[in-house]
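In: After the sequence you'll find the predicted model.
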Amino acid sequence: MKNIFLIGTGLIGGSMLKDLRVHYPQAIFYGIDQNIAHAQKAKQNGIVDEVANLSDVSNADFVIISIPVDATLKVLPQVLDLINEYALVIDVGSTKEAICKSVENHKNRRQYLAAHPIAGTEFSGPDAAISNLFVKKTLIVCEVEKTTFKLQELANQLFEKLRMRVRYMTPAAHDKHIAYVSHLSHISSFMLGKTVIQEEENERDIFDLAGSGFESTVRLAKSSPAMWTPIFAQNKENVLASLDGYIENLSRFRESVKNNDHQSIFQDMEETNRIKTILKGIENGK
C-alpha cells in the first residue's frame, strides 16, 4: 500500500497509524480532519506525513474513518463516491447498524468493511494516540460477506499486523451487546461523576476523599461528549433497554438498603463476584 488516509486524527485512528507505520515504512500517511489544528498536530506528532482534503482520497489505497458516528453517516458515502476501484475503506465507530444501512445500496459498498475495535482510553485528540493500543484486543467486524473477498484478505492482514482478535457479528447483534458492555458503562461513569459533583460542592473534599475505586469508576467520564452523544442517539433502543435493567437493579438494591435486608445485599454482590472469572478469561484471551 502506498497511500493510507485517516479521516479523524484522534485516539483510535492515530493509534492505528502509529502501528501501521512500522509495517508500511514506504507508505505515505495522510490526515484529514475538520479541526485543522488536530490535523496539523497529527503531522507534528509524526502520525501523518501530510494534511489532506477529502477529495484527495481518490488516490487512497486504504481509508480509515475515525470520527463521531453521526458524522460517519455523512462522510462514508462521500468517501465511497470518491475512491478508486482498488481501495479499502473501514470505519471504527461504536455503532454499526445505522452506518451499515447508510451505504447498503451504494455502488461501491463492496469496498467497505464495517469494524469496531474494542480498545481505547478516556482521552481524545492526536496527543492521545499511542502505540500497541490494539494488541490482543477484540475487533468486531460486521457484514463481512458484503465486502469483496480480496479486500477482506487485505483487511485481515492489517488486523493481524495490529495483533487484534477478530469476531464477526451482525450490526444488530453488535449494537445490542455493545450497549451493555460499553455504552452503559460510559453512562454510569458520567452519571456517577455528575451525582458526586452535585452533592459534593467542595471540590477539595472530592480530591481528598476520592480513592482509587472512585477514580477508576469515573475514568470514563473524562471521555468526549462530542463522540458519545451521537453514539447514544444512534443506539437509542438498545441503550434504553440496558438502562432499564440497570435502573431496576439499582432500585432493588436501594430497597434492600432501606429495609435493612442485608442478606439480599450480600447475595447480590456475591452473585456479581463471578464477573472476576469472566474478566480473567478475557485477560487470558479465552
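Out: Cool, got the structure.

In: going forward, measure contacts and count neighbours with C-alpha atoms only.
Out: Fine.

In: ok, and what's touching the longest helix belonging to the chain?
Out: Ranked by residue count under DSSP state H, the longest helix found in the chain is helix 236-258. Contact partners of helix 236-258, identified using Cα atoms under 8 Å, 6 or more residues apart in numbering, comprise D175, K176, A179, Y180, H183, L184, F232, H262, S264, I265.

In: For this protein, which segments count as helices?
Out: Along the chain, the segments classed as helices by DSSP H run 11-23, 36-44, 69-82, 97-102, 149-161, 171-178, 184-199, 203-209, 212-217, 225-234, 236-258, 262-272, 275-283.

In: I'd say E97 and A172 touch.
Out: Yes. If you go by Cα atoms under 8 Å, E97 and A172 touch, sitting 5.7 Å apart.

In: So between the two, which is more surrounded?
Out: E97 (20 against 15; other Cα atoms under 10 Å).

In: gap between that one and V141?
Out: Using Cα to Cα, to the nearest Å, E97 is found at 12 Å from V141.

In: What of E160?
Out: In terms of Cα to Cα, E160 sits 14 Å off from V141.

In: quick one: which of these two has more around it?
Out: Legend: neighbour count by other Cα under 10 Å for E160 and V141, higher for V141 (21 against 13).

In: For that one, which non-adjacent residue is spatially closest?
Out: Excluding its sequence neighbours, the residue lying closest to V141 (Cα to Cα, 6 or more residues apart in numbering) is A115, at 4.5 Å.

In: who's in contact with that neighbour?
Out: With contact taken as Cα under 8 Å, 6+ apart, A115 is in contact with I90, D91, V92, G93, K96, L139, I140, V141, C142.

In: Any figure for the gap between it and T170?
Out: 11 Å.

In: Now for those two: what residues contact both?
Out: C142.

In: and R254, how many neighbours?
Out: Using other Cα under 10 Å, R254 is surrounded by 14 other residues.

In: And for the one 4 residues further on?
Out: Applying the criterion other Cα under 10 Å, we find 10 residues in the vicinity of K258.

In: separation between it and H186?
Out: Counting by Cα to Cα, the gap from K258 to H186 is 27 Å.

In: Neighbours of T170, how many?
Out: By the measure other Cα under 10 Å, the count of residues near T170 is 14.

In: got a list of what it touches?
Out: C142, E143.

In: State the distance from it to G10.
Out: Distance of T170 to G10, given as Cα to Cα: 26 Å.

In: for E255, same thing?
Out: In this view, E255 and G10 are 43 Å apart by Cα to Cα.

In: higher neighbour count, these two?
Out: G10 (24 against 14).

In: which residue packs closest to the more buried one, ignoring adjacent ones?
Out: Excluding the flanking residues, the one nearest G10 by Cα to Cα, 6+ apart is G125, at 4.1 Å.

In: If I follow the layout properly, the one you found ends up in contact with G13?
Out: No. When contacts are counted by Cα under 8 Å, G125 is not listed as touching G13 (9.8 Å).

In: hold the first one in mind and look at this next one:
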Amino acid sequence: MNVYIIGIGLIGGSMSLDIQEKYPAAVMYGIDTNDAHLEEALQRQLIHKKATVSSMQNADIVIITIPVHVSIDIITEVLNTISDDTLVIDAGSTKEKICKSIETHPKRRNFLAAHPIAGTEFSGPKAAINGLFAGKTNIICEVEKTAFTLQEKALELFKHLGMRIRYMDPKSHDKHIAYVSHLSHISAFMLGKTVIEKEKNERDIFDLAGSGFASTVRLAKSSPAMWTPIFEQNKTNVIETLDEYIANLQEFKALMVQDNFEGIYKEMENTNHIKKILNGIK
C-alpha cells in the first residue's frame, strides 16, 4: 500500500506512525514545503521517501494535513493527478469551504472530508506520537459523495487507528467546532496575552501560576500559522461564538461589580453540569 502524507506535522506524522504499525507493508511518502521537516521525518522514520504531488499516480491513499487556507488548491491538484482508485482524505479543521470548492470536480468521488478530533499544542515532525487517534472522534462530512469502495477503505483505516466515527454535514461541522474547539483556542491565546502584558509590570505573576493556569493556557502554544487560517475560513461562526462568550464575560463582570456573589455561585453551579458531559469523553 502506497500512502502519501501531505504535511508531516503532528497529525500527518502521528497518522503515519500508526499506519506503519497497523500496515507493516505500507510505503509512506512525505510531501511538505519545508524540506527540513521532510529530513526530520525521514530521520524519525515517519516516512520512507520524499515525494511530490506530481509523482503520486501510484498512490493508494493520500492524506492531507496542511493549513486549511492552502488545502483547497492542493486538494484540487491532487484530484487532478491521482488514479481513479485513489482515496484522498482531508483532515483539516474546517469543512464547508473545502467541500464547496471541489463539489463539481470530476473526481469528487475519490475525496473524503474528515476531521480527527485529536491533537496537542505542539507542531512539526517532532510532535508526532503513536496512538494519538485511539478512542478519538473522527467527523466525516458528505460521506455519500465518496465512492462506496473508497468509503470502505477509509473506514477500515480509521478503525485500525482506533477512531470513533461521527457523520455530519460541513455547515453543521463548522458551526459546532467553532464552539468546542475554535473558541477554546481564542480564549487560551487571549488569556496568555493578558498575562504576558501584565507580567511586564508584575514579575512575580508567572512564579505564582499553578497547574490551573498552565492547563488553561496550554492551547496558546499552538501554531498561529495553522490557527489564523482556521479562524479566517470559519469567520462567521467564530464571531457568533465570540459574541456569546463576551456577553457571558460581561454578565460575570456585572455580577462582580454589584457584589452579587450569590449570582456568581449560581452561575458556576449551573455550569458544573458540564462535568456530566465531559465524563462521557475519554
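Out: Perfect, I can see it now. Being a predicted model, the structure only gives us computed values, none of them experimental.

In: After superposing, what score do the chains get?
Out: After superposition, the two chains reach a TM-score (TM-score structural alignment, normalised by the length of the second structure) of 0.99; 282 aligned residues with a Cα RMSD of 0.9 Å.

In: circling back: which of the contacts of helix 236-258 of the first structure count as buried?
Out: D175, K176, A179, Y180, H183, L184, F232, I265 (16 or more other Cα atoms under 10 Å).

In: what's the neighbour count on the counterpart of N80 of the second structure in the first structure?
Out: Mapped onto the first structure by TM-score structural alignment, N80 of the second structure lines up with D81. By other Cα under 10 Å, 16 other residues sit near D81 of the first structure.

In: Skipping its backbone neighbours, what lies nearest D81 of the first structure in space?
Out: N108 (7.4 Å).

In: shared neighbours, E97 and V141 of the first structure?
Out: If you check E97 of the first structure and V141 against Cα under 8 Å, 6+ apart, no residue is contacted by both.

In: What's the match for the residue nearest to V141 of the first structure in the second structure?
Out: In the second structure, A115 of the first structure lands on A114 (TM-score structural alignment).

In: For the closest residue in space to A98 of the first structure that isn't next to it in sequence, give me its contacts.
Out: Among residues not flanking A98 of the first structure along the chain, Q234 sits closest, at 6.9 Å (Cα to Cα, 6+ apart). With contacts defined as Cα under 8 Å, 6+ apart, Q234 of the first structure is in contact with V69, D70, T95, A98.

In: these two touch, right, the match of N80 of the second structure and Y112?
Out: No. Counting by Cα under 8 Å, D81 of the first structure stays clear of Y112, with 11.5 Å between them.

In: follow-up on the earlier one: just name the closest of the contacts of helix 236-258 of the first structure to F134 of the first structure, please.
Out: H183 (19.4 Å; Cα to Cα).

In: Correct me if wrong: the closest one contacts T229.
Out: No. At 10.4 Å, H183 of the first structure does not count as touching T229 under the criterion of Cα under 8 Å.

In: can you give me how far stretch 193-213 of the second structure is from the chain middle?
Out: 28 Å (Cα atoms, centre = their mean, to the nearest Å).

In: To clarify, my last question referred to stretch 268-276 of the second structure.
Out: Chain-centre distance of stretch 268-276 of the second structure: 26 Å, with Cα atoms, centre = their mean.

In: how about it: buried residues?
Out: By neighbour count on 16+ other Cα under 10 Å, the buried set for stretch 268-276 of the second structure is empty.

In: returning to what we had before: who's more crowded, G125 and G13 of the first structure?
Out: Under the neighbour definition other Cα under 10 Å, G125 of the first structure and G13 were set side by side, and G13 has more, 24 against 18.

In: didn't the more buried one look like it was pressed against S66?
Out: Yes. Applying Cα under 8 Å as the test, G13 of the first structure and S66 come out as touching, 5.6 Å apart.

In: which residues are in contact with both of these two?
Out: With Cα under 8 Å, 6+ apart as the test, G13 of the first structure and S66 both reach L6, I7.

In: measure the residue nearest the centre of the second structure to E199 of the second structure for me?
Out: With distances taken as Cα atoms, centre = their mean, S93 lies nearest the centre of the second structure, 4.5 Å away. Here the distance between S93 of the second structure and E199 of the second structure works out to 33 Å (Cα to Cα).

In: what do you get for T104 of the second structure?
Out: 52 Å.

In: ok so, going back, return the mean post-superposition distance for the longest helix of the first structure against the second structure.
Out: Mean deviation of helix 236-258 of the first structure relative to the second structure after superposition (mean Cα distance after the TM-score superposition for the first structure): 0.3 Å.

In: Mind listing what's buried along that helix?
Out: Buried residues in helix 236-258 of the first structure, counted by 16+ other Cα under 10 Å: N238, V239, S242, L243, F253, S256.

In: which one of the contacts of A115 of the first structure sits closest to R219 of the first structure?
Out: Within these, proximity to R219 of the first structure (Cα to Cα) peaks at G93, which comes in at 20.4 Å.

In: need the contact list for the closest one.
Out: With contacts defined as Cα under 8 Å, 6+ apart, the neighbours of G93 of the first structure are S66, I67, P68, V69, T72, A115, H116.

In: Over to S55 of the first structure?
Out: L82.

In: what's the answer for the one 3 residues further on, then?
Out: With contact set as Cα under 8 Å, 6+ apart, S58 of the first structure has these partners: L82, I83, N84.

In: where's the first one relative to I90 of the first structure, distance?
Out: If I follow you right, that is L82 of the first structure. L82 of the first structure sits 14 Å away from I90 of the first structure, going by Cα to Cα.

In: higher neighbour count, those two?
Out: I90 (19 against 16).

In: do you know how far that one is from P77 of the first structure?
Out: Noted for I90 of the first structure: a distance of 12 Å to P77 of the first structure, by Cα to Cα.

In: Repeat that for H116 of the first structure.
Out: Look at H116 of the first structure and P77 of the first structure: by Cα to Cα, they are 18 Å apart.

In: The aligned partner of N3 of the first structure in the second structure: what's it in contact with?
Out: Under the alignment by TM-score structural alignment, N3 of the first structure pairs with N2 in the second structure. Shown in contact with N2 of the second structure (Cα under 8 Å, 6+ apart): A26, V27, M28, Y29, N58, A59, D60, I61.

In: Please check these and keep the buried ones.
Out: Buried subset of the contacts of N2 of the second structure (neighbour count, 16+ other Cα under 10 Å): A26, V27, M28, Y29, A59, D60, I61.

In: pretty sure the second one contacts H48?
Out: The one in question is V27 of the second structure. Yes. Using Cα under 8 Å, V27 of the second structure makes contact with H48 at a distance of 6.5 Å.

In: Start and end of stretch 57-68 of the second structure, how far apart?
Out: By Cα to Cα, the extent of stretch 57-68 of the second structure from end to end equals 23 Å.

In: How far off centre is that stretch?
Out: On Cα atoms, centre = their mean, the centre of stretch 57-68 of the second structure falls 15 Å from that of its chain.
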